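> Any chance you could fold what I've pasted below:
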Amino acid sequence: MDIHPAYQADDDRYSRMTYARSGTSGLKLPRISLGLWHNFGDTNDRRTQRDMLRAAFDHGVTHFDLANNYGPPYGAAEASFGRHFAADWRPYRDELLISSKAGYDMWPGPYGDGGSRKYLISSLDQSLQRMGLDYVDVFYSHRRDPETPLEETMGALDHIVRSGKALYVGISSYNAADTARASEILRDLGTPLTLHQPRYSMLDRWIEEPGAHDSADARSLQDVLDAEGVGSIVFSPLEQGLLTSRYLDGIPEDSRVGKDGRYLSSDNLAPDRLAKVRALAPIAEGRGQSIAQLALSWVLRGGRVTSAIVGASSVEQLLGTVAAGSAPDLTADEVSAVEQALAATA
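Sure, this is the predicted structure:
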């Protein structure tokens, strides 16, 4: 049976999402982006994948975030996206932002990991083949490789843009000092750094902290990004589901935590952390939001974060988070109330 009947995007899709410019670049991102880290591997239902991709685009989500090793197994998420792209998305290619990354373990031997020119270029070639694309819109160095000079890693990103395999480049999880240096190198090469993808949530605020992650730069990552004119697109804004109502009464048997503790272990569901989440509930209710929507509005507050990446296991779950992309900004009183809630303990 063909699981891909002809798809036509909703004509009202762009009225349902707010878009923000990435730093000082000309690139605009939806305030909510869809990440394919989970639920797009070979063990997941293809019809559900298709339905989530369609629902996201129909609600103005133009950005789909991938990496070479998303799965399982490695490469499976890109291959899944490639199948859906061929069936549904080719007519809309110029309306989509598709990103991928390389930097973590991908294949055996000395050339399948890290930040070398050899690995990054080879990996992107493989990613393009899996997805059936001529280019990606954004290609990231997925992590700082301490064994490879930044000049080599950034030089590879510059080459990738000049070769037409990516339109923009980014980095992920670099600290403030390495980000400032990477931006300087790329600027001198003529390929500006467009995006940084750090982890950020109400419960993980390292990007606000000066000198975090052993940075030699006394500034916070956010301050460096502002100074360099680089946008930010944050991952895990819901702390892998902790910043929702899903775990307030225990761990459901059908949840990812109940089946696989790699991404949110039971240790992360400690009473003091759950107390903070419970304290957010009345603030969310006062805004007419769920806890998850409030958590997304919080990371997007004030405009310093360009976009937040969400994952989903169903269309219903996806649409619940996508709604935060067009929500009003938090007021000063609401920000203060959140800070007080986050100070709560069990």
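
> hey, let's count contacts and neighbours off CA atoms from now on
Noted.

> moving C-terminal of the helix or strand residue 170 falls within, what's the next helix or strand?
If you go by DSSP states H and E, residue 170 is part of strand 166-172. Sequence-wise, the next helix or strand downstream of strand 166-172 (DSSP H and E) is helix 176-189.

> now that following helix, how far from the chain's geometric center?
21 Å (Cα atoms, centre = their mean, to the nearest Å).

> Ok, stretch 117-131 next?
20 Å.

> hmm, back to that, just checking, what packs against the strand holding residue 170?
With contacts defined as 3 or more Cα pairs under 8 Å, 6 or more residues apart in numbering; DSSP states H and E, the packing partners of strand 166-172 are strand 136-141, helix 150-162, strand 193-197.

> I'd like the structure of this one too, to check against the first:
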Amino acid sequence: MTDYRQVGTSGVYLPPVSLGLWWNFGDNIPFDRQRELLRHAFDRGVTHFDLANNYGPPYGSAETNFGRAMREDFAPYRDELLVSSKAGWDMWPGPYGDLGSRKYILASAEQSLRRMGLDHVDIFYSHRPDPVTPIEETIGALDTLVRQGKARYVGISQYDEKQTVVAAAVARSLGTPLIIHQPSYSIVNRWVEDGLTRVLAQEGMGAIAFTPLAQGVLTDKYLGDGRAQRAQRRSSLPDAPLPHGAVSALRGLNLVAKERGQTLAQMAIQWVLREPTVASALIGASRVEQLDDNLAAVNGPAFDTEELERIDALADTIDLDRWADSAR
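Next up, the predicted model:
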């Protein structure tokens, strides 16, 4: 996998599939399995590893484990890697360990660098918008990290189109433009198409889509009785089975994928990559076989109009928010 894609109008290029260290790199997974996956990913051309301060479990452990891998395996290849981290969700108790204050972002970045044993990250994100702290303060903190040499580039995650316009203007006025946005985006989660992708194109920003497989929903794990099979249960996914109509729609999507010579996961990844502003799909993986299956998505045939229309029609019948609400 060598077809690297430009991030907006910046000088950053990402592999079409990047590896996120959200769930499978905490202390819940033996380090040898993590090492195997990281090394295999790098050997296959995955040069971007994405982290955040509270990835684990427990919080911070993914960065600590990745730091060990950096020391023991990847130190000679540091300049071939692009490492990112974030701050914005809860990390420690009290008002200074969450959201977007200058105090939190700068303190969190320092802690992340110590855990990973790095003197800088390549991209540092504001992980989510703060409803109280002014955007000027949050983006100003990102600017400070770049000027301190602790981040090469900066970006934002989950900001809507209006928030993105304001954040981009502030960053531009400070002389440290935002280059990348990390939104959730998948066949069954299309909020970015309601204005955000247009704004990103106008601002010269790229995107890296997280949860392109909808946390496993767009794989074969739910095609049986609607309950996840062979999957670690994440707290953000309902324990209840998917509604029968959603399972039927997933089976329809799986049929489209089979007709294309792909797995459902491969088609879902290729689908997000069809969007011009999306430079990379950010996946999670627990096994090298799973990683290889996901990486093969980039070799799929181009979508034709009929296929996209069938995907749209089937996706319209899958409401994951309603599923989650009904399971509460």
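
> could you redo the helices and strands packed on strand 166-172 of the first structure as a markdown table and give each row mean neighbour count?
Output for these, formatted as a markdown table (neighbours: other Cα atoms under 10 Å):
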| stretch | mean neighbour count |
| --- | --- |
| strand 136-141 | 24 |
| helix 150-162 | 20 |
| strand 193-197 | 26 |
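
> Need the ones you listed in a markdown table (columns: distance to residue 45 of the first structure).
What follows is those, written out as a markdown table (distance: least, Cα to Cα, whole Å):
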| stretch | distance to residue 45 of the first structure |
| --- | --- |
| strand 136-141 | 25 |
| helix 150-162 | 33 |
| strand 193-197 | 28 |
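
> For whichever residue in the second structure pairs up with residue 295 of the first structure, which residues are in contact?
Under the alignment defined by TM-score structural alignment, residue 295 of the first structure corresponds to residue 268 in the second structure. Contact partners of residue 268 of the second structure, counting by Cα atoms under 8 Å, 6 or more residues apart in numbering, are 186-187, 212-213, 218.

> what residues are up against the residue in the second structure that residue 20 of the first structure lines up against?
Taking TM-score structural alignment, residue 20 of the first structure has residue 5 as its aligned residue in the second structure. Residue 5 of the second structure is in contact with 13-16, 279-280, counting by Cα under 8 Å, 6+ apart.

> lining up those with the first structure, which overlap?
Retained in the first structure (both residues aligned by TM-score structural alignment, their matches' Cα atoms under 8 Å) from the contacts of residue 5 of the second structure: 13-16, 279-280.

> The closest residue to residue 330 of the first structure other than its chain neighbours and residue 335 of the first structure: what is the separation?
Spatial nearest neighbour of residue 330 of the first structure, excluding adjacent residues (Cα to Cα, 6 or more residues apart in numbering): residue 301 at 6.1 Å. To residue 335 of the first structure, residue 301 of the first structure is 9 Å away according to Cα to Cα, to the nearest Å.

> coming back round to it: filter the contacts of residue 5 of the second structure down to the ones in strands?
Judged by DSSP state E, the contacts of residue 5 of the second structure include 13-14, 279-280 as members of strands.

> Now whichever residue in the second structure pairs up with residue 226 of the first structure: which helix or strand?
By TM-score structural alignment, residue 226 of the first structure lines up with residue 201 in the second structure. Assigned by DSSP H and E, residue 201 of the second structure belongs to helix 196-203.

> How far off centre is the helix or strand that that helix is followed by?
As assigned by DSSP H and E, the chain's next helix or strand after helix 196-203 of the second structure is strand 206-210. Taking Cα atoms, centre = their mean, one finds the center of strand 206-210 of the second structure at 7 Å from the center of the full chain.

> who touches strand 206-210 of the second structure?
The set of residues external to strand 206-210 of the second structure that reach it, using Cα under 8 Å, 6+ apart, is 6-9, 179-186, 200, 272, 277-283.

> Mark which of the residues you listed are buried, thanks.
6-8, 179-186, 200, 272, 277-283 (16 or more other Cα atoms under 10 Å).
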